[in-house]
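Colleague: Here is a sequence together with a model predicted from it:
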Amino acid sequence: MAITPVLLGSRNLFTSPLDNTSATSRLQYSVNAYTFNDLLKSGEMSFFDMMDFAASLGLNAVDLTGYYFSGYPKIPDDKTLFQLKKKALQLGLNISWTGVRNDFTNPDKTARASDIELIKNWLQVSSKLGASIMRIFAGKGKYEGYTKDQVKSWMVSDFKECAEYAEEIGVIAAMQHHNDFLYTADEVIDILKRVDSEWFGLILDIGSLRQGDPYEEIEKLAPYANYWFIKELVYVDGVAEPVNMKKIATILKDTNYTGYISFESLTDGDSKQIVTSMFNDFRSEYEKG
């Protein structure tokens, strides 16, 4: 049976139909580890430091990206994972999200099979951490000698295998469109419909819709989103400009989204200050009216 957009939205997967709590009280806030990319890679910041920051700001959760764990892509030992869970509990945080790198545009079937194995391994890690969703990518768009339709065909097959395992583990495998193979909302929706699984979701990245009007594209994708990334910039016909938080808040309200949104800073400057500003600006607009 084909799925409909309503099955893909996290607000329907995780919200009881008997729950009449307002959307404002149900929206949850997180911060993505890539915000602190340089600090985490250099060792100047740890996941524990990131959690302390999230808690002090008043966020509800953290996104712990796989490749900031020591030894990635090898999975961490249980002791490491459980220490993170314990820290999150102490701070009143959730570990809502994890993510890995994969490339399903690669024509090499062996390489893609290796990426599927990577995803399966880290879905297990996600489950141990208590994360409900794990980010995977489409790929980088390098597929010389093949048409885009051919790539999409094997990509859908790979995503389906990931979704089947995700269902076994109980963690949604969710695609983040990343402006490197799927460039428009219609392309993203097409892949979601072809994979056709409640365990294959969408992480809506507002900074990766760079053709035409980003807000129109975001509005198209909003009914399918299981998780949101809010960034400081959007791209209008490919040209960067500061995000209009009022427009984003309006779209979220109009779709009655009640899951997680995560703030991710990609620009130079004090990352903590940028995230704090984004969080305060968004919450101010969202809570108006």
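Modeller: Arrived safely, thanks for sending.
Colleague: drop to CA atoms for contacts and neighbour counts, all remaining ones
Modeller: Will do.
Colleague: what's the helix or strand for Glu168?
Modeller: helix 148-169 (DSSP states H and E).
Colleague: what packs against the next helix or strand along the chain from that helix?
Modeller: Downstream of helix 148-169, the next assigned helix or strand under DSSP H and E is strand 172-176. In terms of contacts (3 or more Cα pairs under 8 Å, 6 or more residues apart in numbering; DSSP states H and E), strand 172-176 is packed against strand 133-136, helix 148-169, strand 200-205.
Colleague: want to throw these into JSON lines with mean neighbour count?
Modeller: Below are those laid out as JSON lines (neighbours: other Cα atoms under 10 Å):
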{"stretch": "strand 133-136", "mean neighbour count": "28"}
{"stretch": "helix 148-169", "mean neighbour count": "18"}
{"stretch": "strand 200-205", "mean neighbour count": "26"}
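Colleague: ok, structure two:
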Amino acid sequence: MDRRKFIQGAAVVGAGTALTSFSPMSAVADPKKIKKIKHNPIGVSTYSFWQFNGPKEEVSMEFCIDKAAAMGFDGIELLLVQMSSEENGYLQKLKKQAFHAGLDLMGFSTHQGYVSPEKSSRDENIAKTIHQIELAYKLGIPTMRLNTGRWGTSGSFDELMANKGIESPLEGYTDDDAFVWVIEAIEKCLPVAEKCGVVLGLENHWGLGRTAEGVKRIVDSIASPWLQVTLDTGNFLENREEQIKLLAPQAFLVQAKTYYGGGKWYTLDIDYPKIGQIMRDTNYRGYVSLEFEGNESPETAVPKSLEVLRDSFYYEL
């Protein structure tokens, strides 16, 4: 009996050892070669649901937060001009709603312009920007989109778009004059940005920021950790990938445009897998914020856009 019990016990131990030592990894020749990836968090701009089509009251911040959460986004970027109020009670209500919906308030898209020979105009926009930084702080938003402004010699925005964002300086002035104005103005905003913990992201937008070289000229001249780049994939109308590569190392937020149904002003064929690789090459791990700018309904186009961005933006751990 003792011998039989010994044999049975040995069989049980042997089986247990075999079970505990087995792992799916044991079937792989070299487990170290398995790549682990993590997807960049994806947000959506409230602009994607509105696009300046009709009264902003018809596409409220509250509506956009609910839509973004239901569609599966990680965060939401607020467009300031779309907000119905700047009162603190309203701001805290939005922050509470977003938290309960499981969304980060991850970006604040604002407008300002420092391209003016009039010091009073520049000072007014400096004060405006400081106020916007303080709003971002109250909302708990860590980064705010910044514009250089433009000359305004194009007339309408449609005319500016027809000319690919290029416009002439005011008579008697040059772009070099404007770069000095913009740099001096942004420098005056940075102490408040640092105090509030809000990184300013200069966007490759129209005006002096139309090209990557223009954005870098400003950011590199100031050389502050509180001024980085908001990299917009849809605002380079030529040599897109080369210009994105130039700005990618300083990108603090990526804004990604899509154009389902045809664009409002133009339609671009953006290779997001390739742009995703550019951002991986610079070890970008931050947010990608969708800006849908097409004519298709956001109800169908925004979820399709989210799928494209999820597949394109990730990094290896």
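Modeller: Noted; the coordinates are in hand. Fair warning: this is a prediction, and the values are worked out from it, not measured in the lab.
Colleague: Any chance of the helices and strands packed on strand 172-176 of the first structure in JSON lines with distance to His178 of the first structure as columns?
Modeller: As requested, these are exported to JSON lines (distance: least, Cα to Cα, whole Å):
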{"stretch": "strand 133-136", "distance to His178 of the first structure": "10"}
{"stretch": "helix 148-169", "distance to His178 of the first structure": "15"}
{"stretch": "strand 200-205", "distance to His178 of the first structure": "7"}
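Colleague: Which residue in the second structure aligns with Ser70 of the first structure?
Modeller: Alignment note (TM-score structural alignment): Ser70 of the first structure maps to Ser84 of the second structure.
Colleague: Enumerate every residue touching its match.
Modeller: Contacts for Ser84 of the second structure (Cα atoms under 8 Å, 6 or more residues apart in numbering) come out as 56-57, 60-61.
Colleague: Which of these are conserved in the first structure?
Modeller: Using both residues aligned by TM-score structural alignment, their matches' Cα atoms under 8 Å, the first structure keeps none of the contacts from the contacts of Ser84 of the second structure.
Colleague: May I see the residues you listed organised as CSV, with secondary structure and distance to Leu139 of the second structure added?
Modeller: Below are the contacts of Ser84 of the second structure laid out as CSV (DSSP: H, G, I helix; E, B strand; the rest coil; distance: Cα to Cα, whole Å):
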residue, secondary structure, distance to Leu139 of the second structure
Lys56, helix, 20
Glu57, helix, 20
Ser60, coil, 16
Met61, helix, 13
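Colleague: From Thr65 of the first structure, how far out is the aligned residue in the first structure for Pro41 of the second structure?
Modeller: In the first structure, Pro41 of the second structure lines up with Gln28, judged by TM-score structural alignment. Per Cα to Cα, to the nearest Å, Gln28 of the first structure is found 18 Å from Thr65 of the first structure.
Colleague: Strands along the first structure, start to end?
Modeller: For the first structure, the strands defined by DSSP state E occupy 28-32, 61-65, 94-99, 133-136, 172-176, 200-205, 227-230, 233-236, 239-242, 260-263.
Colleague: Could you export those as JSON lines, including distance to Glu217 of the first structure?
Modeller: Formatted as JSON lines, these follow (distance: least, Cα to Cα, whole Å):
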{"stretch": "strand 28-32", "distance to Glu217 of the first structure": "22"}
{"stretch": "strand 61-65", "distance to Glu217 of the first structure": "24"}
{"stretch": "strand 94-99", "distance to Glu217 of the first structure": "23"}
{"stretch": "strand 133-136", "distance to Glu217 of the first structure": "20"}
{"stretch": "strand 172-176", "distance to Glu217 of the first structure": "14"}
{"stretch": "strand 200-205", "distance to Glu217 of the first structure": "10"}
{"stretch": "strand 227-230", "distance to Glu217 of the first structure": "14"}
{"stretch": "strand 233-236", "distance to Glu217 of the first structure": "11"}
{"stretch": "strand 239-242", "distance to Glu217 of the first structure": "15"}
{"stretch": "strand 260-263", "distance to Glu217 of the first structure": "17"}
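Colleague: closest one to Arg283 of the first structure among those strands?
Modeller: Evaluated over the strands of the first structure, closeness to Arg283 of the first structure peaks at strand 28-32, with 9.7 Å, by Cα to Cα.
Colleague: where along the second structure do the helices fall?
Modeller: 2-21, 47-50, 61-71, 88-101, 119-139, 157-162, 175-196, 212-222, 240-247, 272-281, 298-312 (DSSP state H).
Colleague: Go through the ones you listed and pick out the most buried.
Modeller: Across these, the average number of neighbours (mean count of other Cα atoms under 10 Å) peaks for helix 47-50, which reaches a mean of 22.
Colleague: can you give me how far it is from the chain middle?
Modeller: Distance of helix 47-50 of the second structure from its chain centroid, counting by Cα atoms, centre = their mean, to the nearest Å, is 14 Å.
Colleague: what do you get for stretch 194-207 of the first structure?
Modeller: That offset, for stretch 194-207 of the first structure, works out to 9 Å (Cα atoms, centre = their mean).
Colleague: Now the terminal residues of it, how far apart.
Modeller: Start-to-end span of stretch 194-207 of the first structure (Cα to Cα) is 24 Å.
Colleague: State the span of the second structure onto which it is aligned.
Modeller: Per the alignment by TM-score structural alignment, stretch 194-207 of the first structure matches residues 221-234 in the second structure.
Colleague: Which part of the second structure matches stretch 118-128 of the first structure?
Modeller: Counting by TM-score structural alignment, stretch 118-128 of the first structure corresponds to 128-138 in the second structure.
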